[in-house]
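Engineer: coordinates only, no sequence provided:
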């Protein structure tokens, strides 16, 4: 195991995120085989609108707005990488962490359309609002 840890950037980007999701991210960094950074957590409606207008999101009902979602980016060496094969590996660590902690979790990479590999969220059903 490589012994990864959350960077200051990741910790800063977890501010305002639901504590259950923060716990999952904190455990996942201990489990992952691929290092990662939290690129976004809590997001303003203005930022969400900007992403939707740019085509990077399909909704204004994002779980980011309520602090129920995070985006992770894989790190290889010192570089952020967006290669798809890295994201199922991050998802495996996140899903294992969620199972261990008893926290339900959805991965954007499992969505049928508009697959979003960096995106993880707490489900609406269990975490409304």
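Structural biologist: In hand now; what should we look at? This structure is a prediction, so every number in the text was calculated from the model and none was measured.

Engineer: switch to C-alpha atoms for all contacts and neighbour counts from now on
Structural biologist: Fine.

Engineer: number of nearby residues for residue 119?
Structural biologist: 22 (other CA atoms under 10 Å).

Engineer: tell me the contacts of it?
Structural biologist: Counting by CA atoms under 8 Å, 6 or more residues apart in numbering, residue 119 makes contact with 69, 70, 71, 72, 107, 108, 109.

Engineer: the first one is in contact with residue 123, isn't it?
Structural biologist: No - when contacts are counted by CA atoms under 8 Å, residue 69 is not listed as touching residue 123 (9.2 Å).

Engineer: quick one: which of these two has more around it?
Structural biologist: Neighbours of residue 69 and residue 123, each counted by other CA under 10 Å, are more numerous for residue 69; the result is 26 against 16.

Engineer: and the closest residue to the more buried one other than its chain neighbours, how close does it get to residue 17?
Structural biologist: With CA to CA, 6 or more residues apart in numbering as the measure, residue 121 is the residue that lies nearest to residue 69, at 4.1 Å, once sequence neighbours are left out. Residue 121 sits 10 Å away from residue 17 when distances are taken as CA to CA, to the nearest Å.

Engineer: and the contacts of residue 119, which is closest to residue 128?
Structural biologist: Nearest to residue 128 among the contacts of residue 119, counting by CA to CA, is residue 69 at 12.4 Å.

Engineer: quick check: neighbours shared by residue 121 and residue 17?
Structural biologist: Common neighbours of residue 121 and residue 17, using CA under 8 Å, 6+ apart, are 68, 69, 70.

Engineer: out of those, flag the one nearest to residue 88.
Structural biologist: Within these, proximity to residue 88 (CA to CA) peaks at residue 70, which comes in at 15.5 Å.

Engineer: what secondary structure does that closest one sit in?
Structural biologist: What DSSP: H, G, I helix; E, B strand; the rest coil gives for residue 70 is strand.

Engineer: next up, a second structure to put side by side with the first:
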């Protein structure tokens, strides 16, 4: 199983151009889903006008299926305010858009669990749109329309501050500078972090290595570890 840092590295190249709030949201979303036993990758972040026009042409003037109704400049992706995600499969390489997959075995579709966590962060989901649903799409518009963004309007400093506070919980993040190796019987198992005398370790990696089963109850927000 990948460590959280290894998982985040798979999305790093695609989230670099995002607005600072979306960048924070992407990292927190990846981390929260990981805690629920779900690995996700961000497949698309900032998109240039040219890239948007190329996508718009697909299924119209180019071969393929129509994937967007937005021309260049008419997508929140073009302003760094949107991102797309997919589920990362256990091999750590391939991704899935299977919305019914239950990889963590908690009897809830992984996709919907990701959406739940995204909405908690204030992100809008393309699956809620009334027309041309985009199930992998997440965005944060800050109340701005595409027309306003085209005119040059952007989120205010106060909006950015308040939203970042909500995403981070208003609390300092765990200091990840002190990385520690977790060995099991002398063999490296995973990587954790040491912060102010407390060692943080991925519970699933440790528990399953010890022969236990891990599940998550989203209602009570409880991680259950059952020894076999």
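Structural biologist: Here it is on my side, so go on. The structure displayed is predicted, hence computed values, not measured ones.

Engineer: and the TM-score between them?
Structural biologist: Remark: TM-score between the superposed chains equals 0.82 [TM-score structural alignment, normalised by the length of the first structure]; 122 aligned residues with a CA RMSD of 2.1 Å.

Engineer: follow-up on the earlier one: residue in the second structure paired with the residue nearest to residue 69 of the first structure?
Structural biologist: In the superposition onto the second structure, residue 121 of the first structure corresponds to residue 139 when matched by TM-score structural alignment.

Engineer: run through the residues that contact its match.
Structural biologist: With contact taken as CA under 8 Å, 6+ apart, residue 139 of the second structure is in contact with 22, 76, 81, 82, 83, 123, 124, 125, 126.

Engineer: ok, now residue 214 of the second structure?
Structural biologist: Shown in contact with residue 214 of the second structure (CA under 8 Å, 6+ apart): 204, 207, 208, 223, 224, 225, 226.

Engineer: got the buried residues for the longest helix along the second structure?
Structural biologist: Longest among the helix segments of the second structure by residue count, using DSSP state H, is helix 20-35. Along helix 20-35 of the second structure, these residues count as buried under the neighbour rule (16 or more other CA atoms under 10 Å): 21-35.

Engineer: also stretch 92-104 of the first structure?
Structural biologist: Applying 16+ other CA under 10 Å to stretch 92-104 of the first structure flags 92, 93, 94, 95, 96, 97, 98, 103, 104 as buried.

Engineer: what of stretch 3-23 of the first structure?
Structural biologist: 6, 10, 13, 14, 16, 17, 18, 20, 21, 22.

Engineer: now do stretch 43-56 of the second structure
Structural biologist: 43, 44, 45, 46, 47, 48, 49, 52, 53, 55, 56.

Engineer: so it matches what in the first structure?
Structural biologist: Taken onto the first structure by TM-score structural alignment, stretch 43-56 of the second structure occupies residues 39-52 there.

Engineer: ok, now stretch 9-22 of the second structure?
Structural biologist: Under the alignment (TM-score structural alignment), stretch 9-22 of the second structure falls on residues 8-21 in the first structure.

Engineer: report the separation between residue 33 of the first structure and residue 77 of the first structure.
Structural biologist: Applying CA to CA, the value for residue 33 of the first structure to residue 77 of the first structure is 13 Å.

Engineer: now tell me what touches the lengthiest helix in the first structure from outside.
Structural biologist: When secondary structure is assigned using DSSP H, the longest helix within the first structure turns out to be helix 86-101. With contacts defined as CA under 8 Å, 6+ apart, helix 86-101 of the first structure is touched by 23-25, 27-29, 31-34, 36, 74, 104-105, 107, 109, 117-118.

Engineer: turn the contacts of residue 139 of the second structure into TSV, columns for distance to residue 189 of the second structure.
Structural biologist: Rendered in TSV, the data for these read as follows (distance: CA to CA, whole Å):
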residue	distance to residue 189 of the second structure
22	32
76	40
81	37
82	35
83	32
123	34
124	37
125	36
126	38
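
Engineer: which one of these is nearest residue 179 of the second structure?
Structural biologist: Residue 179 of the second structure lies nearest to residue 22 out of the contacts of residue 139 of the second structure, by CA to CA, at 25.6 Å.

Engineer: where does residue 223 of the second structure fall, secondary structure wise?
Structural biologist: Under DSSP states H and E, the secondary-structure element containing residue 223 of the second structure is strand 222-227.

Engineer: what residues sit buried inside that strand?
Structural biologist: residue 223.

Engineer: by how many degrees do it and helix 20-35 diverge?
Structural biologist: Angle of strand 222-227 of the second structure versus helix 20-35, following axes from the mean of the first three to the mean of the last three CA atoms, to 10 degrees, is 30 degrees.

Engineer: what residues does strand 222-227 of the second structure touch?
Structural biologist: Looking at strand 222-227 of the second structure with CA under 8 Å, 6+ apart, the contacting residues turn out to be 207, 211, 212, 213, 214, 215, 216, 217.

Engineer: at 10 Å what do you get?
Structural biologist: Contact with strand 222-227 of the second structure is made by 35-37, 203-204, 207-208, 210-217, as judged by CA atoms under 10 Å, 6 or more residues apart in numbering.
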